[in-house]
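[1] Prediction below, plus the sequence it came from.
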Amino acid sequence: MSRMHAQVGSGAMTKSELIEKLHKQQPHLKTDDVELAVKLVLDAMTAALANHERIEVRGFGSFSIHYRASRTGRNPRTGSAVELPAKHVPHFRPGKELRAMVTDVVPLEDSEAAE
C-alpha cells in the first residue's frame, strides 16, 4: 500500500505563522503572550509524549507513542541491507471532526480517486 501525500495551498504552516495568525484573531493579546501560550502548549505535549502519555484533544485527534520493532531496511543509494534498531515514535490519529473537515475541503483528483 503506497502512501499518498497531497500538498494543498501554500505549504506547511510554521510555528511563527501560527502565532501570527492567532495574534490577528485575538488582537487584544500581545504577540509575546500568544507566543508564550503556544510554547507552553507544545512543551506540555512534548513532555507528555516523552513520558509515553496519550494526549487527546476532542474533535481534533489524539497523540500517542507507538513502538517500532527492529528491522532490516535498505540504503536507498546502494540498496544494501541496513539494520534499523527498535524505537518509539510519535503517532497522531485525527478525530472524526478533523477527518470530516479535511475530506470536505480537500477534493481528490480524478487519478487519486480511481486508485
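    That came through fine.
[2] When you work out contacts or count neighbours from here on, use the C-alpha atoms and nothing else.
    OK.
[3] any chance you could map the helices in the chain?
    15-25, 31-50, 96-105, 110-114 (DSSP state H).
[4] another structure for you, compare them:
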Amino acid sequence: MTKADLIESVYLTTGFSKKESAAIVEMVFDLMKNTLETGEKIKIAGFGNFVVKEKASRRGRNPQTGDEIEISARKILTFKPSQVLKASINGEDE
C-alpha cells in the first residue's frame, strides 16, 4: 500500500474531497514524524508501538577491503506490533 492508496481509502471512506483526504494523511504522517523526532514513542492501541532507539558506535569491517572501520552511533526506528494486530494477520480470533 502506498501513500496514494491511503489517500484514496480515506477519500472513499470519509466522503471528504481528495485534496482534504491528502491533507489529512499528510497531517497524520507529519505528526508521527515530529513526535518520533523528539524521541517520544507512539502507541496505537490495537496496532502497535513505534519507538526510536539509540545504537551505540561499534567496530565494523569494510567488505571490499577488509579494513576495520568505526560505525558511528545513530538512532533507529523500531515497530512492535500489538497482539491484536498479530492475531489479525494470522487469522486468529482475539
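    Perfect, thanks for sending it. Remember, predicted model here, so these are calculated numbers, not experimental data.
[5] With mean neighbour count and distance to Arg74 of the first structure added, can I get the helices of the first structure in TSV?
    Listed next are the helices of the first structure as TSV, based on neighbours: other CA atoms under 10 Å; distance: least, CA to CA, whole Å:
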stretch	mean neighbour count	distance to Arg74 of the first structure
helix 15-25	14	33
helix 31-50	14	28
helix 96-105	12	33
helix 110-114	8	28
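[6] Can you add distance to Gly79 of the first structure and give those back as a markdown table?
    Shown next, in a markdown table, are the helices of the first structure (distance: least, CA to CA, whole Å):
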| stretch | distance to Gly79 of the first structure |
| --- | --- |
| helix 15-25 | 37 |
| helix 31-50 | 33 |
| helix 96-105 | 37 |
| helix 110-114 | 29 |
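[7] between these, which gets nearest to Arg68 of the first structure?
    Closest to Arg68 of the first structure of these is helix 31-50 (CA to CA; 15.4 Å).
[8] what separates Lys3 of the second structure from Phe50 of the second structure, distance-wise?
    In this view, Lys3 of the second structure and Phe50 of the second structure are 18 Å apart by CA to CA, to the nearest Å.
[9] Ok, Ser57 of the second structure next?
    Taking CA to CA, one finds Ser57 of the second structure at 22 Å from Phe50 of the second structure.
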